[in-house]
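Colleague: Provide a 3D model corresponding to the input given below.
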Amino acid sequence: MSTADHKELARQLGPIGICLVTVSDTRTEQTDLNGKFLKEEIEALGHRVDGYRIIKDEPDQVAAILDEFAGTACQLILFNGGTGISPRDTTFDVLSRKLEKTLPGFGELFRMLSYDEVGAAAMLSRATAGIYSGKVVFSTPGSTNAVSVAWKKLIRPELEHLAWEVGRK
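Modeller: Here you go, the predicted model:
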């Protein structure tokens, strides 16, 4: 079967459950533009937001929310924030230790697209993706533009296909 066939089969499976995590020491539900953007985008496509949290960039909080959301019916978990190289950026470190399979192409493509936007600073991003406990996990930088680029150019076009592939037996 072709990728187009996979996508068509996936569309027939119905709404996809997605959990959202904003990793930030300063954002609140009122100031979380990424959470608002993603919720609107997901619902406009007819899918569901099965969970949403804002957490501090603390390794124990990142690990705990990953495990909590992995125990739900959602199929994808989208993290934003904590992917840089500063000492406070720990999201990548926690997720990279937990991912059972990685999707290196996501980070590579994200940095390629980011290069067009921010130049050589794109190399500072540790955006990553993979599979954990039967869920597709994405982790992007926390800037609004980064979340928009990752969603519009990489995640949204493959959303149904990703959910279908991870759910295959």
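Colleague: from here on, contacts and neighbour counts on C-alpha atoms
Modeller: OK.
Colleague: could you pull out the helices for the chain?
Modeller: Per DSSP state H, the chain carries helices over the ranges 3-11, 33-44, 59-70, 91-98, 104-118, 144-149, 156-167.
Colleague: burial count for the closest residue to residue 55 other than its chain neighbours?
Modeller: Among residues not flanking residue 55 along the chain, residue 23 sits closest, at 5.1 Å (Cα to Cα, 6 or more residues apart in numbering). Close neighbours of residue 23, defined as other Cα atoms under 10 Å, add up to 26.
Colleague: one more to line up against the first:
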Amino acid sequence: MGHEEHRREGPRQVRLAVITASDTRGEAEDASGAYLRAQAGAAGHPVVLYRVVKDEPEAIRAALAAAHAAGAQAVLVNGGTGIAARDRTYEAVAGLLEKRLDGFGELFRMLSFGEIGAAAMMSRAVAGVWRGAAVFSMPGSTAAVRLAWEKLVAPELPHLVRELEKDRKGSAAPGG
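Modeller: Now for the predicted structure:
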């Protein structure tokens, strides 16, 4: 089966969680979170959880746990992926991932390089699998979130979730 067929076999709806990690933004100022929620809705994906949390590992991990409890199949985390002392989202997310999708960060930085040049190397965007869900952690700027959503997340989200669901169903089978 080819890649396009795999894409088409993915679920039409993916339950998403959107988590914004910021020490300065609340829901009213969260343009990046609003963008992700709007794009999810436009694509037919329900947002089962939305939170703005401080860029503190404990708060981020608690929000991820809440996303899991809400049944999210994918979690979109934005903010806190830079190199400033307060940017701690990468550590909180990367430390939980059971499987890393290194290509997400690599491709995100490559695409960012085309838009912002060498500063793209300072992004610590990361993705992987945690508790059966896809987790994407990206910078908090709306331009970065748009780039990640349009070029990487949205095109492969159903396919990725299909693969994760296949694993879950396979492991539930006798002897699986």
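Colleague: overlay the chains and give the TM-score.
Modeller: Counting by TM-score structural alignment, normalised by the length of the first structure, the TM-score of this superposition works out to 0.96. Behind it: 167 aligned residues with a Cα RMSD of 0.9 Å.
Colleague: one step back: do you know how far the residue nearest to residue 55 of the first structure is from residue 34 of the first structure?
Modeller: From residue 23 of the first structure across to residue 34 of the first structure, the span is 10 Å (Cα to Cα, to the nearest Å).
Colleague: which neighbours do the two share?
Modeller: Any residue near both residue 23 of the first structure and residue 34 by Cα atoms under 8 Å, 6 or more residues apart in numbering counts here, and that gives 80, 142.
Colleague: buried residues in stretch 23-37 of the second structure?
Modeller: By neighbour count on 16 or more other Cα atoms under 10 Å, the buried set for stretch 23-37 of the second structure is 30, 31, 32, 33, 34, 36, 37.
Colleague: hmm, back to that, can you redo the helices of the first structure as CSV with distance to residue 129 of the first structure?
Modeller: Listed next are the helices of the first structure as CSV, based on distance: least, Cα to Cα, whole Å:
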stretch, distance to residue 129 of the first structure
helix 3-11, 20
helix 33-44, 17
helix 59-70, 13
helix 91-98, 9
helix 104-118, 6
helix 144-149, 14
helix 156-167, 11
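Colleague: out of these, which comes closest to residue 76 of the first structure?
Modeller: Closest to residue 76 of the first structure of the helices of the first structure is helix 156-167 (Cα to Cα; 7.1 Å).
Colleague: whereabouts in the second structure does that closest one align?
Modeller: Using TM-score structural alignment, helix 156-167 of the first structure corresponds to residues 154-165 of the second structure.
Colleague: how far apart are the matching stretch and its match in the first structure?
Modeller: For stretch 154-165 of the second structure, the mean deviation from the first structure after alignment is 1.0 Å (mean Cα distance after the TM-score superposition for the first structure).
Colleague: ok now that stretch, how far from the chain's centre?
Modeller: Stretch 154-165 of the second structure sits 12 Å away from the centroid of its parent chain (Cα atoms, centre = their mean, to the nearest Å).
Colleague: any figure for the gap between residue 122 of the second structure and residue 160 of the second structure?
Modeller: 26 Å.
Colleague: oops, could you answer that again for residue 81 of the second structure instead?
Modeller: According to Cα to Cα, residue 81 of the second structure stands 23 Å off from residue 160 of the second structure.
Colleague: which one's more surrounded, those two?
Modeller: Taking neighbours as other Cα under 10 Å, residue 81 of the second structure and residue 160 compare with residue 81 leading, 25 against 21.
Colleague: many thanks, have a good one.
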